[in-house]
Structures are given as structure tokens and as C-alpha cells.
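>>> Output the structure for:
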Amino acid sequence: MYKILIADDEQDERNVISYLIKKYNFSLDLRNASNGKEALTILEHEHIDILFTDIQMPFMNGLELAARAKEINPTIEIIFFSGYDDFEYVKQALSLHAVNYILKPVNPEEFYKSINEVCQTISNQKQDYLINYDFTNAYNPSTISSTNLTEKTSSDVEDSMILSNIEQATRLKDPNLLRKNVSFLLKKYEGTQNISHIYIRYLCTTLLRYLLTSLPDHETMHFQACVDKIYTFNQFKEIKEFIESFLEKSLTYMKQEMQAPKYSIHVIKQYINGHYREDISLNQLADLVYLSPKYLSSIFSQTTGISINKYIKNIRMEKARELLVNTNMKIRDIGTTVGYPNISYFCKLFQEEFRISPEKYRNKGQLEE
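From the prediction side, this is the model:
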């Protein structure tokens, strides 16, 4: 879990950022500071991965804080957020290698994109360190393959793409895509002698984690035990057979789930929850689960008690309500964010849903606080 430090002298702003971190399910260990001096103390005593700081703060401004943070931890990722759209600030932020410069009030989508990119960057850095670390003295050279770690090549990029396909296949419950990519990856390294055994195990551990996500909860509980087992094998053949046994389990369970209507409903809900900002058609949803639009519409209504269009509207309205209460975004921007770029239509739907206008709803929420 990465640590993020939010530095801002306004409690409301810190609350908004904390809310967005929870809303988007980022696995981050949160620290807060109300001024630059307090933030610096935290940086000196804890390893912070991400600094999310305001520019204007008491005792020490965000630019000074960021410079000190880089001295303490050169790998720290920095994001500035400020109410000042000032080119000089932006220039200084760039000189400190900041990831982004976000204007207040913070746009949730821009925030999500920035934090997601930062987490991915940190993850990649840690993986690169693992792959490039010299394990020559730590492992017996008679094991699976050479302990001299190879330079990163286009092959590594290919591996990343294959793992991404496997993760997508388990998420979308696509057995054909899953079998094809797992088989390709295992065949690629079968008999290979010029690759680090630690890299092989890293790949197979990642692969195993994705396979286990497609199995029932009681199977996923044994992940660490499975990882430990992988590290006891001395031949790639043993690892391959171990992975293939879980592949077959995954494929069997996947096919069983796909035969049940509840699986199709789960996929549709998952897709809507992730794409409610976009135009979503019934035909598009039906293609996702290989059903006719008419049959999908029927089983969705029978299972959930509401139509697909009503479900989409409910999701959008709930997201709009959250943004009204927890952010300072303009009502027009909130409408666009939840999939209704026409503000009049958005306000009409919101009024129908909650019997109150978006503006009055926001004011009511502020009064209750």
C-alpha cells in the first residue's frame, strides 16, 4: 500500500481529496497536514510515496515543501493543486518534475486520472527494481535459469501486454482469451535458459493472482501459500503444471458462471458502473454478454425489478448527488460528468428523481452540515 500525504490549510479541501480517494477505491495509506511545516515533519519521519499539496500554505508554501520532499525522497511523486492559474507556478511545478498541476475546485475525473497514473508509475518502478536487481549471490545458479538478470527488451513489453490480456479475460469472464494468453506465456518460456528465474517467478506469481480472482473466495484465500509453492519449484515444468491446474479450475468455474443469467446481469451492471458517463445502448450491452437485446432486457427486469434504462439513470443520479454534496463542481459540469451534457435535461431528471433541484439539493446539504 502506498502512502499519500495531503497538504492543504483548508480542512474542506482535504476532506474532498480524502473522499475521492475512498470513492475511487485507491489502496492508499492517507496522511494529512494543515500547513507546509507540519507536512515536512511527516516527510522527515515517514516514507511518503505521493505528495498532494496546495501551493499557498502557512509557514512553508507548496513549492518549497515539494523541493524539500525531493531532497528527502528523490522518488516521491508530486501533484500540485491550487486556486491560482498562474503560469509562474506551473513553471516552477514543472521544474520540480511534478506529475500534474490541478486547479481548484478539483475535478474528480482529473483527480482519478492523476492518482491512477502516479500509482501505476510507482508500481512500474518497483517492478523494474525487482527485475533488474542482481540475485546472483542470493540464489543457486543450478536452479531454473541463469541468475544474471537480462536487460529489459521488447519481450518484457510483450509480457506486460499478455498479463494485461489475462487480467482482462478474468475480469470479463472470457475463457477463450484466458486460455490463449496463458498458454502463449507458458509456452514462450518453456525450455528457456537465458532468462532470470526470479523474473519467471514474478511473471507466474502475477499470472496466478489473476487466475485466482476468477475463482470463489475460498480459493483466493490460499494465494500466499500458492506463491510460496512456486518458489519451491526447481524446474519450469513444475511451475507450468501448477499454473495449468489453476487455469483449468478457472475455465471450469468461468463456464459454469456464464451459463447463469445472474452472471450476465453482473457483467452488465459492472459495465454500466464503469461507463455511466458515456452513451450506452441496449445493443451494445447485449453484445457484451452474447445475448439478444430483447432477452437481456427481459432477464434484467426480472432479476433486478427495474429496466436497464432505469438502472443507468439511478447510477447517474446517485453519482450526481455525491458530486453535489462532496465537491464544488458547477452543476453544468456535474451533468456532463454523469452523462447528461444538456444541463436542462439533467436538471429535469434530477428534479423528477429527488423532487428537488440540483442547486437546492446542494444548498440543503451544506445547511445540514
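
>>> alpha carbons only for contacts and neighbour counts from here, please
Fine.

>>> which residues in the stretch 51-200 of the chain form helices?
Listed in chain order, the helices of the stretch 51-200 of the chain (DSSP state H, counting those that start in this stretch) span 62-72, 87-95, 108-132, 154-172, 175-189, 197-213.

>>> Would you do the same for the sequence below? I want to compare the two.
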Amino acid sequence: MSYTILLIDDNRDFLRELSECLDEYNVVCAENGSQALAILRHPNEIDLVIVDQVLPDHKGTEVIKMIKKINPELEFILLTGYGSKEIAIDALRAKVDEYLEKPVQPERIKKTMAEMLARKTRGRDFDLADSDGIISRVKRIIEKNYDRKITLESISSIVFLSPKYLSRLFKEREGVGFNQYKFIVKLNRAKELLLSGGLSVVQIADKLGYLNPESFIRMFCKYQKTTPGAYRSKYSRQKSIKSGI
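This next block holds a predicted model:
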């Protein structure tokens, strides 16, 4: 499958060098953000965008945000010769997929791009049955590892999907987001442990992976509108009444 790549950079020598390195792809070049937006507003087959942070008319991160309004499915590599905390924050806010600091060799860009496109290809090839199987697997991983730190990125690497695609697929199949599902699993497990009566609140917090019991109690109070101790007392008493004890 031949992919189409949009390169946005005002350095013509760099555009030429990178285009030559990507000779197996269809490459479209733009020297500023306005040119890139004009290209994308017309019918096109762009699969991935590589954009420099410093452009004559806009910041690269600003261009990414504008492009996402046209096509939210596109993925982006941001290039910058000024690695700073401010740019990193801008990249995060723009939801950039990859971030590379200049000077960077074209082969490094090509390798990063190939990995992104490979994930994208695998995502496109899944049919409905495959998708359901993958989501079931993701749910099992979450349920078995509720006490560990699980990120969308770590799970996506296990099932060979991009984080963006997995996030959208999970929400479509389950009706809740990835992080919300993680929280629901942890909350339900907390309720089970509270009603089993064998562990203290401090021990339950530790078992659920919280760094301290205060964080667990705050979380529980926020969503259950009661403390873990009060929840245990109330529902243990109801359970006893139903059992005739």
C-alpha cells in the first residue's frame, strides 16, 4: 500500500533531502501552514503529516490544531530545533503523535514514520470480530492488573494498535472511555474487598495500588458519596439482615 505524506517546512533543502529519503511514498510538500491547509481543504489522500514547529506564518502546533479540525484522523510528527518545556507542553496540548528534535537524520524520521504507519495499517485491517476480540483482551488485562499503573500507551503496544485508534475503538465498543473503565474496575474491586470484611481500609488502598489511603478515600467519597468505612457498615448490615443474622 502506498501512503501519502505531507511535509511542512520552510527549509527547501530539508524538504528535498527528506523527500528523496521517502522515495517509496507519495510526498506532498508545503512551505508554510497556509499552503498545507489549502492542500488539506481539497480532496486528498494524506495519511500522515510531518511539520516543523517554526514556520513563516504559524507555529507548527497551531497548524496541527487547524488541520485536526479538517481531518481529526491524521497523525503528526512535530520537528523542532528548539527543544524546550514550552514547546513540549504545546505539543502535548496539540495531541502530537511523535515529537523529534532537530538536527535529526531523515532516516530517523523515516523509521518513526514507518512505525506509525504500520500501527495505522493494522488498525485499518481489523474487522468487527477482530475488534471485539481485542477489546475483550484489553478488558481482561485491565481487570487482572487493577492494582498496577496501566496506560493507554502500554496497552496499545500489546495489542499492536495506535493509542488514538484504541481509545476510539474502546469508547465505541464499551460506551465509556479507557480511563473511565479502569476506574470502574478499581471501584468495583474496592466494594468487593470492603464487603468481604477481611481487610482494613488501609490494606485495601494498598492492594488497589494507591500510594496512600487518603487518595483511595478521596476517590471513594467522590463517586460513592460516602466513606469506605460507612459503605462497609451500611451494606454489611443489609447483608446480615437478608441472611437473617
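
>>> Could I get the helices of the stretch 51-200 of the first structure in CSV, plus columns for mean neighbour count and distance to residue 56 of the first structure?
As requested, the helices of the stretch 51-200 of the first structure are exported to CSV (neighbours: other Cα atoms under 10 Å; distance: least, Cα to Cα, whole Å):
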stretch, mean neighbour count, distance to residue 56 of the first structure
helix 62-72, 19, 6
helix 87-95, 13, 10
helix 108-132, 15, 19
helix 154-172, 16, 40
helix 175-189, 16, 50
helix 197-213, 20, 42
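
>>> Residue 245 of the first structure: which of these is closest?
Closest to residue 245 of the first structure of these is helix 197-213 (Cα to Cα; 10.4 Å).

>>> In contact with the most centrally placed residue in the second structure, which residues are there?
For the second structure, residue 163 is the residue whose C-alpha lies nearest the centre (Cα atoms, centre = their mean; 4.0 Å). Going by Cα atoms under 8 Å, 6 or more residues apart in numbering, residue 163 of the second structure touches 152-153, 156.

>>> Buried among these? Make that a PyMOL selection.
A single PyMOL command suffices to select whichever of these are buried according to 16 or more other Cα atoms under 10 Å:
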select buried, resi 156
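
>>> Roughly how far does the residue nearest to the centre of the second structure sit from residue 57 of the second structure?
The gap separating residue 163 of the second structure from residue 57 of the second structure is 31 Å, by Cα to Cα, to the nearest Å.

>>> now do residue 21 of the second structure
Using Cα to Cα, residue 21 of the second structure is found at 26 Å from residue 57 of the second structure.

>>> what's the answer for residue 103 of the second structure, then?
Distance, residue 103 of the second structure to residue 57 of the second structure, using Cα to Cα: 22 Å.

>>> ok, now residue 20 of the second structure?
Counting by Cα to Cα, the gap from residue 20 of the second structure to residue 57 of the second structure is 26 Å.

>>> do residue 241 of the second structure as well
For residue 241 of the second structure relative to residue 57 of the second structure (Cα to Cα), the value is 72 Å.

>>> Same check on residue 187 of the second structure?
For residue 187 of the second structure, the distance to residue 57 of the second structure equals 49 Å [Cα to Cα].

>>> Alright, that wraps it up for me.
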